[in-house]
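Student: A predicted structure for the sequence below; I have some questions about it.
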Amino acid sequence: MSRLLRSLRRTQSKPRQLSFSVCLPTEIQFSIIDHFEGDILRLRRLCLICRAWASHAQLLLFGEVSLRHDNYECFLALLSTRDHLGRSVLCLHISGWRLWNEPKLCILDSISLATSLPSLHALDLSHINLAPGDVAIESGLQWSLISKLQIRFSKFTTNEAMITFIALFSRLQSLEVVQCRIEVLASNARPGALQRRIVLPEWHLKYLAFGEFPHIPLIDWMSQEPAELRVDHLRILSVGTDASALNGLLRKIGGQLKHLELPELTSRGRGQQVALSIKPCVVLSTLTFSERSSYDRGHGIIHTLLDIASPSLLRTVCFDIHLDAGYRDTLWEAIENVLIADGAFSALTTVEFRMSGIADGRASLNKLLTAGEHAVFLMKERLPILEARGLLRFHFESAPTNAEQVNDGRVISDDTQRSSKWPGQLWSWMLRQKERRQFSTL
């Protein structure tokens, strides 16, 4: 038998394969891709499927970019060859920890000269080193489009260099300055030591946060400059023994401040030169006590609540408690008496407890209860009046097990957990179907 006949017989004997194709609307496909935001490996694979998927996956891949000393040159080279990727960058993280002792940070100088990031609105800087004369300080055109600025663990040569750099961001809506160093501290304690007057932009900040000091010159500059400053949410991570600078800032912004977040506060007269006063916050609607420790027994909370003008417009009081920080020793009964006394907080609608961590090792009342359930039971028992009025709310920011994912004392159902898995299951099914087809490549 000839080869041709054998080939024909072999072709006829093969079973007929049915073709099957899946066609979903583009909007649904993009909605499924959105669920993989943050999964870099999966998004890179999706870029190789087809052009439509690549364009949308690149928006997620380059929406948030992190630059270090070892990859910023590759990023700048990529922007020079594919300028459309720069339009996808919304948030930029720059870390220069390897260049801490260098005279200036070349990463920030290079990005400040780039004009290919028109959509950039958030900038996160850590371990940077800025000095007068740097391109990043002298050029403010690029930074005028930023609406969110975060500076952490950085070093500035002088107070003037720090204030000059922050003043370049004229359209800020969110500002956070945490643990920054000033190289030259001599005769730079107050704004009067600045060599020239730096004008404060007319900011309307939705969020403002201060961490460890020395940030006193920055706070003094913001409070003493005649330009208008409005803040909706102020978070203070550290007060120290002298809160005069923060009190000056509260006198300026307290008339419009809606949300105030305070750290652990010691009681008055215990080593404090000037205590923090929140009396200027007359329209405060939310007060949060965060960064608690096992040494805080609630005295600072009580003095702060007594500092609020009566009658108060306060509607929400939040407590961040750690299950392993001895929260049981806090004077919760005394705090409850302040909240319900004489109608001073008649507008109060919610007392929220944001719990995190694990149990501190003490014996629980019931071995069948988890650490979170035990904490909820204990707080309801110690705050009976607030519980009877229906004001208590409980929220777990992080939990080690599914049993401790509690909201208002209830465990999240299994149906809710299964519903969060459907995007991945549907996407896996679509990939299996599309593997049978011939895809176009980039």
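Tutor: All right, it came through fine.
Student: alpha carbons only for contacts and neighbour counts from here, please
Tutor: Will do.
Student: Tell me which stretches of the stretch 51-200 of the chain form helices.
Tutor: For the stretch 51-200 of the chain, helices defined by DSSP state H, counting those that start in this stretch occupy the ranges 51-61, 72-81, 106-113, 135-138, 159-167.
Student: Out of those helices, flag the one nearest residue 119.
Tutor: helix 51-61 (11.5 Å; Cα to Cα).
Student: Let's have the helices of the stretch 51-200 of the chain in CSV, adding mean neighbour count and distance to residue 288.
Tutor: What follows is those, written out as CSV (neighbours: other Cα atoms under 10 Å; distance: least, Cα to Cα, whole Å):
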stretch, mean neighbour count, distance to residue 288
helix 51-61, 19, 33
helix 72-81, 14, 39
helix 106-113, 18, 35
helix 135-138, 20, 35
helix 159-167, 21, 27
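Student: Make CSV from those and add distance to residue 380 to it.
Tutor: Below are the helices of the stretch 51-200 of the chain laid out as CSV (distance: least, Cα to Cα, whole Å):
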stretch, distance to residue 380
helix 51-61, 44
helix 72-81, 53
helix 106-113, 51
helix 135-138, 53
helix 159-167, 45
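Student: let's bring in a second model and compare:
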Amino acid sequence: MDDIYPLQACPLSKTSSVPLLLSLPFDLECAILDQVSHDFRALQACTLVCREWALLAQQRLFRFVLVNLQPGLNSDCQHCNPKELQRFLDFLDSTPRIASFILGMTIHGGSIPSLAWFIQATLSKAPRLRSLAVSFMTLDPEMASQIAPLDAPIPDAGPSPRAVLDTLEISWCEFNGAKSLFDILRLFSRIRSIRVWSCGARSGVDDTSAL
């Protein structure tokens, strides 16, 4: 970064000994950040350069998010805790600007009765979400009695136009019948591209005709 814009070359403020960065052309700022957009640590460092760079870097940091529900290696329980999902929703509530940056989300790992409520709640908080991926999950409503309940029920988002999704990818997932899958599909008025592979019904489930 010093090679691009050496701090020692910056003029000093008359009232402060701290160097002040001169503004770079906006297109150049974006080009610099785009060059490091695949380097998470570099983007984190860019958020510390100045307020303008913080905003531009956050737009790239949170463009695609991963919600990892995979249980730890030492965990005896393969069920994911709905409270982890609630914590993510609380984060979106507390940072609406960051929520507005999210264009894609991947939900990965674990077993849960349903994902529809979580996806619906996320859509209400991240309205620009256009890409959704679900991988290595088991969706089974019969697990409801085995999952720790939330401290408080999820509030109903209320009637609203269903979202449009550019891409839905579902891979390496198991479903207890077709309902768990259809509950996700019916959240959207249109899905431009659907990719489903290596998915099927859980062992002992006969309702496989729609999977």
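Tutor: Here it is on my side, so go on. Predicted, not measured: the structure shown is a model, and the values here were computed from it.
Student: Please name whichever of the helices of the stretch 51-200 of the first structure is nearest to residue 377 of the first structure.
Tutor: Of all the helices of the stretch 51-200 of the first structure, helix 51-61 comes closest under Cα to Cα, at 42.4 Å.
Student: average offset between that closest one and the second structure?
Tutor: Aligned to the second structure and superposed, helix 51-61 of the first structure gives a mean residue distance of 0.5 Å (mean Cα distance after the TM-score superposition for the first structure).
Student: So which of the helices of the stretch 51-200 of the first structure is nearest residue 207 of the first structure?
Tutor: Of the helices of the stretch 51-200 of the first structure, nearest to residue 207 of the first structure by Cα to Cα is helix 159-167, at 14.9 Å.
Student: rewinding a little: ok, which of the helices of the stretch 51-200 of the first structure comes nearest residue 410 of the first structure?
Tutor: helix 51-61 (34.4 Å).
Student: Show me what the closest one packs onto, helices and strands only.
Tutor: Under the contact criterion of 3 or more Cα pairs under 8 Å, 6 or more residues apart in numbering; DSSP states H and E, helix 51-61 of the first structure touches helix 26-34, helix 40-46.
Student: That one vs helix 26-34, what angle?
Tutor: 40 degrees (axes from the mean of the first three to the mean of the last three Cα atoms, to 10 degrees).
Student: Tell me who's in contact with residue 62 of the second structure.
Tutor: 98-99, 101-102 (Cα atoms under 8 Å, 6 or more residues apart in numbering).
Student: Where does the nearest residue in space to residue 35 of the first structure that is not next to it in sequence sit: helix, strand or coil?
Tutor: Nearest residue to residue 35 of the first structure, sequence neighbours excluded (Cα to Cα, 6 or more residues apart in numbering): residue 423, at 6.8 Å. Going by DSSP: H, G, I helix; E, B strand; the rest coil, the secondary structure assigned to residue 423 of the first structure is helix.
Student: Residue 31 is in contact with residue 423 of the first structure, correct?
Tutor: No. Look at residue 423 of the first structure against residue 31 with Cα atoms under 8 Å: they stay out of range, at 9.0 Å.
Student: Comparing these two, which residue is more hemmed in?
Tutor: Between residue 423 of the first structure and residue 31, counted using other Cα atoms under 10 Å, residue 423 has the larger neighbour count: 15 against 12.
Student: residues near residue 13 of the first structure, how many?
Tutor: Burial of residue 13 of the first structure is recorded as 8 neighbouring residues (other Cα under 10 Å).
Student: likewise residue 384 of the first structure?
Tutor: Residue 384 of the first structure, neighbours per other Cα under 10 Å, totals 14.
Student: which residue in the second structure lines up with it?
Tutor: Aligned counterpart of residue 384 of the first structure in the second structure: none (TM-score structural alignment).
Student: just to revisit the earlier point, of the helices and strands packed on helix 51-61 of the first structure, give the one that comes closest to residue 287 of the first structure.
Tutor: Going by Cα to Cα, the one of those nearest residue 287 of the first structure is helix 26-34, 34.5 Å.
Student: Which residues belonging to that closest one are considered buried?
Tutor: Buried residues in helix 26-34 of the first structure, counted by 16 or more other Cα atoms under 10 Å: 29, 32-34.
Student: ditto for stretch 199-211 of the second structure
Tutor: Neighbour-count burial for stretch 199-211 of the second structure [16+ other Cα under 10 Å]: 199-202, 211.
Student: In those, find the pair that's most separated.
Tutor: 202 and 211 (10.8 Å).
Student: list residues touching both of the two?
Tutor: Both residue 202 of the second structure and residue 211 are in contact with residue 177, where contact means Cα under 8 Å, 6+ apart.
Student: dump the residue contacts of the residue lying closest to residue 66 of the second structure once chain neighbours are set aside.
Tutor: Distance criterion Cα to Cα, 6+ apart; nearest residue to residue 66 of the second structure, sequence neighbours excluded, is residue 106 at 4.8 Å. Residue 106 of the second structure makes contact with 64-67, 132-135, according to Cα under 8 Å, 6+ apart.
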